[in-house]
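>>> Let me see the structure of the following:
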Amino acid sequence: METRTEEPALDAPAGDEPAPSGHAGLTVVELREKLRERELPVSGTKAVLLARLAETGAAPATADDPGPDYSKLSRKELKLRRKAINTLAEELRRKRDELNLKSQSHAAERNELNAQAKALMDQVYAHRDRRNGLNVEVGETRDELRQLGPGVDQLREEFLKLKRARFAGSHLPPVPKLRRQIQELELKQMTSSMSIKKERALVEKIGTLQTQISEQDKLLETDPEVTAARDSFRQADQQRKELLRSMRRARDEAQAEHESMRDALRENRKTRKRADGAQRAFVRVKELADEVHAEYIEHLRELSEVDRARAERRRGTSQADAVESVADAEELFRKFLSGDKLSTEQLMIIQKAGML
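A predicted model of the protein is given here:
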């Protein structure tokens, strides 16, 4: 039986592993200077700046262009470097604060617009509920009219039939027809331009029609049964007219509520769109503020590095001065033992060194 031996995995090519960036040793200030030379954006954290340089194919720092080595800088150079970094840090801090204020303004605008949109949506719901309620009222009134209509028509037919039977030879015109003629003539009088003679004739005609209605009512009242049938019909017809007016009023109000609902909904959508725009502006400015803040922190770190280098430089100087002072004290002490005359200051140096 054959046994299979697992072959060792081949080593991955060396080129497959990402090589560390040659610019990693540069400070943020120096990275920005290189980006400015290439007319590229200088915003972002150190990692962003390094990536931006890498994308441009910029040559990495070499031995001739090493990263910052603060130990090789003089005290004056360190002081100047610190001043430059601090100036940039202050500019970034001010810019960050301005952006934060701007983002707060966008947030306040967004919140106000969202509140307006909510109020408008409440109006939409209120108009919708009133419209629906009025539509229900219209439907109920329509049902009443449908139930009432046949009865009114029947009362009318009974009244007319009885009137024709009792007053067959009178040739009485229908009162509704007379009333319609009067309305038409009155409308013509109000809307038409006519001479005094024609207007007088029109008024006389209206009076004649009204007289016919009055005489017909008097004639009908001579027959109690006809009068009762007429009154029953008129009462039912009046009820139907009131229901019809009520239905039309509710229908018109429902239509008005529907239009108000649509207007509020359109305004709500516009307001929400503006609120979304304010939100996008807030996010954009806030991200920029965070980016500037990250740059500010990078500069603070560089300040700490410079301060640490300056502190080490001061400690080194103090130690060198101390060694030099001991050597001077020993030399002065030898002169003192040889009997040379020393000044008070020289004696104090020997005493300070603990040799007296």
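
>>> Only C-alpha atoms from now on, for both contacts and neighbour counts.
Fine.

>>> what about residue 323, neighbour count?
11 (other CA atoms under 10 Å).

>>> Equivalent analysis for residue 136, please.
Look at residue 136: counted by other CA under 10 Å, it has 15 neighbours.

>>> which residues does it contact?
By CA atoms under 8 Å, 6 or more residues apart in numbering, residue 136 lies in contact with nothing.

>>> Residue 133 and residue 277, how far apart?
Distance of residue 133 to residue 277, computed by CA to CA, to the nearest Å: 37 Å.

>>> actually residue 247, not the one I typed
In terms of CA to CA, residue 247 sits 45 Å off from residue 277.

>>> Between the two, point out the one with more neighbours.
Under the criterion of other CA under 10 Å, the comparison of residue 247 against residue 277 puts residue 247 first, with 21 against 15.

>>> I'd like to know how far residue 326 sits from residue 350.
9 Å.

>>> more crowded one of these two?
Neighbour totals were compared for residue 326 and residue 350, and residue 350 leads with 21 against 16 (other CA under 10 Å).

>>> Skipping its backbone neighbours, what lies nearest the more buried one in space?
Spatial nearest neighbour of residue 350, chain neighbours left out: residue 329 (5.0 Å); criterion: CA to CA, 6 or more residues apart in numbering.

>>> correct me, but residue 278 touches residue 107?
Yes: judged on CA atoms under 8 Å, residue 278 makes contact with residue 107 at a distance of 7.0 Å.

>>> If we go by neighbour counts, what in stretch 137-150 is buried?
Neighbour counts over stretch 137-150 (16 or more other CA atoms under 10 Å) mark 137-138, 141-142, 145, 148 as buried.

>>> Give me the subset of those lying in helices.
Judged by DSSP state H, helices contain the following of those: 137-138, 141-142, 145, 148.

>>> is it possible to export those to a markdown table including distance to residue 43?
Output for those, formatted as a markdown table (distance: CA to CA, whole Å):
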| residue | distance to residue 43 |
| --- | --- |
| 137 | 66 |
| 138 | 66 |
| 141 | 71 |
| 142 | 72 |
| 145 | 77 |
| 148 | 81 |
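
>>> quick one, helices of the stretch 101-250 of the chain?
175-191, 196-220, 224-337 (DSSP state H, counting those that start in this stretch).

>>> and this one, so I can compare the two:
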Amino acid sequence: MVTKNSVVETHDVESLKESDNISLTDSKLDNGSKGQLIKVAGQLRDRRNDLNQMASERASLRDELNAKTREKVDEAQKHREKRDELNEQVQEHKDKRNELNAEANELFDQVEEMKAELELDEGKNIEELEDEIEQLEFRQQTEVLSSEDERELIEKIEDKREQLQQKKQKVEDSGELDSLKEQAEEVRSEASQHHQKVTELADNAQEHHNQMIEAYREADDIRDEADAMHELFVEAQETADEHHEDFVRVQKRLRELDKQEEQEREDERTEEREAAKEEAEEIYQKFKEGETLDTEDLMKLQKTGLL
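Down below sits the predicted model:
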């Protein structure tokens, strides 16, 4: 959790000092002199302006942090999309690998079955059989045999020829065995290539997953900073608003005092006019009674319109 103090230190934000705030009590507002209130109004205005500037700077920092948060979230989302794309490829190669391994297993089973059927390693080889047949035929051609012995010799030759034919057929069939074995090994090799691709893609997907987690973590940290900065902004703005409200109250009070002073001056002027009129009427009465008026008295009569 990011605290406001850590945000102040990290972003070199000016701390809001309570001692710099201007306090306005009802007593000071109601009983302060005009000069005192003018001074307080100036202090409130200046502090309000400073606080508004502070709030504006904090709002800008907050907006920058929110923008960075969005950038990190976008970055994390891109890693998520790439991870998912790679995982899809992993699954495709896994399916293909499994399919090829199953095919290879089937082919290798066929190879083993064919090996068992051919039994290539059992009995005499072709060269030995051919030599034996040749010797038996030479004996048949060169020796004088009884009918019984010749028949047995002929049967033996036929038996050897049949064995030779079977052996040749097995050798011929073994070519198919080699081809089948080669095919099985090729399929297994292809399966191995897909397995290697699975490993590579899975490692790559894991890397994007890790980067996604890290980007989301950074986004959370920056968002915490932005939230803390917003609290600092609100603190400065609310304090600025309070000073503005007090400034408006002082201005209103000053206007009231101006009206009071104007009214007092108007009252004084009214009293002066009333006194002058009363004096002029007394002078006018003297004039009607035949008394002689001096210049000053005549001017007072003219001023009041009685002459």
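
>>> Ok, which of the helices of the stretch 101-250 of the first structure comes nearest residue 47 of the first structure?
Checking the helices of the stretch 101-250 of the first structure against residue 47 of the first structure by CA to CA gives helix 224-337 as the closest, at 10.3 Å.

>>> elements contacting that closest one?
helix 75-166, helix 344-352 (3 or more CA pairs under 8 Å, 6 or more residues apart in numbering; DSSP states H and E).

>>> let's go with 10 Å and repeat that
Applying 3 or more CA pairs under 10 Å, 6 or more residues apart in numbering; DSSP states H and E, we find helix 224-337 of the first structure packed against helix 28-37, helix 46-55, helix 75-166, helix 196-220, helix 344-352.

>>> can you redo the ones you listed as TSV with distance to residue 233 of the first structure?
Formatted as TSV, those follow (distance: least, CA to CA, whole Å):
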stretch	distance to residue 233 of the first structure
helix 28-37	98
helix 46-55	92
helix 75-166	5
helix 196-220	14
helix 344-352	135
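
>>> looking at the ones you listed, which is closest to residue 258 of the first structure?
That would be helix 75-166 among those, by CA to CA, at 6.1 Å.

>>> Mutual contacts of residue 278 and residue 107 of the first structure, please.
Taking CA atoms under 10 Å, 6 or more residues apart in numbering as the contact rule, residue 278 of the first structure and residue 107 both touch residue 113.

>>> before we move on, the earlier item: which of the helices of the stretch 101-250 of the first structure has the highest mean neighbour count?
helix 224-337 (a mean of 17; mean count of other CA atoms under 10 Å).

>>> tilt between it and helix 196-220?
120 degrees (axes from the mean of the first three to the mean of the last three CA atoms, to 10 degrees).

>>> State the distance from the residue most central in space within the second structure to residue 210 of the second structure.
Closest to where the C-alpha atoms of the second structure average out (CA atoms, centre = their mean) is residue 73, at 1.0 Å. Here the criterion is CA to CA. By it, residue 73 of the second structure lies 14 Å from residue 210 of the second structure.

>>> Show me the one of the helices of the stretch 101-250 of the first structure that comes nearest residue 46 of the first structure.
Short answer: helix 224-337, nearest of the helices of the stretch 101-250 of the first structure by CA to CA, at 7.3 Å.

>>> Tell me the residue in the second structure aligned with residue 97 of the first structure.
The alignment partner of residue 97 of the first structure in the second structure, by TM-score structural alignment, is residue 49.

>>> Quick one: neighbours of that match, just the number.
15.

>>> Pretty sure it sits against residue 244.
Yes: the criterion here is CA atoms under 10 Å, and residue 49 of the second structure meets it with residue 244 at 8.8 Å.

>>> Could you pull up the residues touching the match of residue 97 of the first structure?
43, 55, 240, 243-244.

>>> How about residue 37 of the second structure?
Counting by CA under 10 Å, 6+ apart, residue 37 of the second structure touches 24, 28-31, 43, 247, 250-251, 253-254.

>>> how about these in CSV, adding distance to residue 68 of the second structure?
Putting the contacts of residue 37 of the second structure into CSV (distance: CA to CA, whole Å) gives the following:
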residue, distance to residue 68 of the second structure
24, 41
28, 47
29, 46
30, 50
31, 52
43, 37
247, 37
250, 43
251, 43
253, 47
254, 48
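
>>> can you tell me how far the residue nearest to the centre of the second structure sits from residue 226 of the second structure?
For residue 73 of the second structure, the distance to residue 226 of the second structure equals 14 Å [CA to CA].

>>> ok, the counterpart of residue 67 of the second structure in the first structure - how many residues close by?
The alignment partner of residue 67 of the second structure in the first structure, by TM-score structural alignment, is residue 115. Per other CA under 10 Å, the neighbour tally for residue 115 of the first structure reads 15.

>>> what's the distance between residue 115 of the first structure and residue 121 of the first structure?
10 Å.

>>> what do you get for residue 28 of the first structure?
50 Å.

>>> now residue 159 of the first structure
Taking CA to CA, one finds residue 159 of the first structure at 55 Å from residue 121 of the first structure.

>>> and what of residue 148 of the first structure?
For residue 148 of the first structure, the distance to residue 121 of the first structure - CA to CA - is 40 Å.

>>> before we move on, what about residue 155 of the first structure?
According to CA to CA, residue 155 of the first structure and residue 121 of the first structure sit 50 Å apart.

>>> next one: residue 325 of the first structure
The gap separating residue 325 of the first structure from residue 121 of the first structure is 85 Å, by CA to CA.

>>> Give the buried residues for stretch 297-307 of the second structure.
By neighbour count with 16+ other CA under 10 Å, stretch 297-307 of the second structure contains the buried residues 297-298, 300-301, 304.

>>> Name the nearest of the residues you listed relative to residue 186 of the second structure.
Distances from residue 186 of the second structure to these, taken by CA to CA, are shortest for residue 304, at 131.0 Å.

>>> Tell me the counterpart of residue 300 of the second structure in the first structure.
Taking TM-score structural alignment for the superposition, residue 300 of the second structure sits opposite residue 349 in the first structure.

>>> and its match, what does it touch?
325-326, 328-330, 332-333, 343, 355-356.
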